[in-house]
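Q: this one's sequence-less:
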């Protein structure tokens, strides 16, 4: 059964989920953040089937989050290194972990804590406004079409409702 691609949706979350595709991909990235680089190490740490791991690593390399580099020539062996794009995914992993720590950890507390090396304290990820640094919540954020949103879609009634385009009380002033 072929899955529907979300790669061309006008939504960065949908495109990201299209890339991730399943639960193994973020776990492969988590292991890369722990310093795992070699196929056998990923396989051993995750207990993932070799064919599944091969596919996930191939997809991460193809998407530019990891690069496959030769570390031995006889026989040829590769390691998988995070690219700039892959390293930038750390915030996603940290935010998902913080949510899990809050809502899924048992009474004993989070199973893993993140030590911020710069200040020496344990830290949780927070999502804040890039301008004022205040927390972003579903109650204080209003989605609106950005410059990459397809203009043709803005003609659809359901999209106009989603972004409150016909509601002058909720419409952002600079949205045309």
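A: Here it is on my side, so go on. Just so you know, these numbers come straight off a predicted model, no measurement behind them. Residues are numbered from 1 along each chain as shown.

Q: Please make it C-alpha for all contacts and neighbour counts, starting now.
A: OK.

Q: residues contacting residue 153?
A: Residue 153 makes contact with residue 159 under the criterion CA atoms under 8 Å, 6 or more residues apart in numbering.

Q: which residues sit in contact with the closest residue to residue 28 other than its chain neighbours?
A: Nearest residue to residue 28 in three dimensions, chain neighbours excluded: residue 42, at 7.0 Å (CA to CA, 6 or more residues apart in numbering). By CA under 8 Å, 6+ apart, residue 42 lies in contact with 28, 31, 36, 53.

Q: let's bring in a second one:
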């Protein structure tokens, strides 16, 4: 498999982020980790990814500080992949992707999984970015101040 060009030195935060979590397998691993999966076999059963691809993505997520390897919680000889504090901050990203998919990729009335509040059982409200004054942020309200790429 060809090695992709690293974006780790990019002046763009989106590019650097995608260097760590920018493919579907990585984000699905993170999603599954939020759902409580921890072992290689659990991820493989959930995702159906080839072992080499899953191993590579898990390694990248560990190297990127999104997951860490820990001894199995049941005391067995296995190891588990656990979200780090850094990895847990991806939760709003996963929620945003979920809500975008719900809004744009399902026919009206088509069934899909639903993210609910554990305490109430009610679906989460739509997540919106807001300015300090409470207004919802729209693309036209923002501007990216770019820096020059290093030579």
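A: Here it is on my side, so go on. Given the structure is predicted, the values throughout are model-derived calculations rather than measurements.

Q: And the TM-score between them?
A: Superposed pair, TM-score by TM-score structural alignment, normalised by the length of the second structure: 0.86. Supporting alignment: 147 aligned residues with a CA RMSD of 2.1 Å.

Q: any idea how far residue 19 of the second structure is from the residue sitting nearest the centre point of the second structure?
A: By CA atoms, centre = their mean, the second structure has its centre lying nearest to residue 27, at 4.0 Å. Residue 27 of the second structure sits at a distance of 12 Å from residue 19 of the second structure (criterion: CA to CA, to the nearest Å).

Q: And residue 101 of the second structure, by the same measure?
A: 22 Å.

Q: So which of these two has more stuff around it?
A: Applying other CA atoms under 10 Å to residue 101 of the second structure and residue 19 shows that residue 19 carries more neighbours, namely 19 against 11.

Q: Following the chain onward from the host helix or strand of the more buried one, which element is next?
A: Per DSSP states H and E, residue 19 of the second structure falls inside helix 13-21. Next along the chain after helix 13-21 of the second structure, taking DSSP H and E as the criterion, comes helix 24-34.

Q: And the contacts of that next one?
A: Residues contacting helix 24-34 of the second structure (CA under 8 Å, 6+ apart): 20-21, 43, 46-47, 49, 54, 57-58, 61, 81-83, 87-88, 91, 94.

Q: cool, stretch 67-84 of the second structure as well?
A: Here stretch 67-84 of the second structure makes contact (CA under 8 Å, 6+ apart) with 30, 33-34, 38-40, 58, 61-62, 65-66, 87.

Q: same thing but 7 Å
A: In this structure, residues lying in contact with stretch 67-84 of the second structure by CA atoms under 7 Å, 6 or more residues apart in numbering are 33, 38-39, 61-62, 65-66, 87.

Q: how many neighbours does residue 61 of the second structure have?
A: Other residues close to residue 61 of the second structure by other CA under 10 Å number 22.

Q: which residues touch it?
A: Residue 61 of the second structure sits next to 20, 67 when contact means CA under 7 Å, 6+ apart.

Q: Figure out the helix or strand that it lives in.
A: helix 51-63.

Q: once aligned to the first structure, how far is that helix on average?
A: With the two structures superposed, helix 51-63 of the second structure lies on average 0.9 Å from its match in the first structure, counting by mean CA distance after the TM-score superposition for the first structure.

Q: Tell me which helix or strand comes right after that helix.
A: Downstream of helix 51-63 of the second structure, the first helix or strand assigned by DSSP H and E is strand 67-71.

Q: and that following strand, which residues are buried?
A: For strand 67-71 of the second structure, burial by neighbour count (16 or more other CA atoms under 10 Å) applies to 67-69.

Q: now do stretch 14-25 of the second structure
A: By 16+ other CA under 10 Å, the buried positions in stretch 14-25 of the second structure come out as 15-16, 19-21, 25.

Q: For those residues, give me CSV that also has distance to residue 74 of the second structure.
A: Output for the buried residues of stretch 14-25 of the second structure, formatted as CSV (distance: CA to CA, whole Å):
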residue, distance to residue 74 of the second structure
15, 38
16, 35
19, 33
20, 29
21, 28
25, 26
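
Q: Any of the contacts of helix 24-34 of the second structure buried? List them.
A: Buried residues within the contacts of helix 24-34 of the second structure, defined by neighbour count using 16+ other CA under 10 Å: 20-21, 43, 54, 57-58, 61, 81-83, 87, 94.
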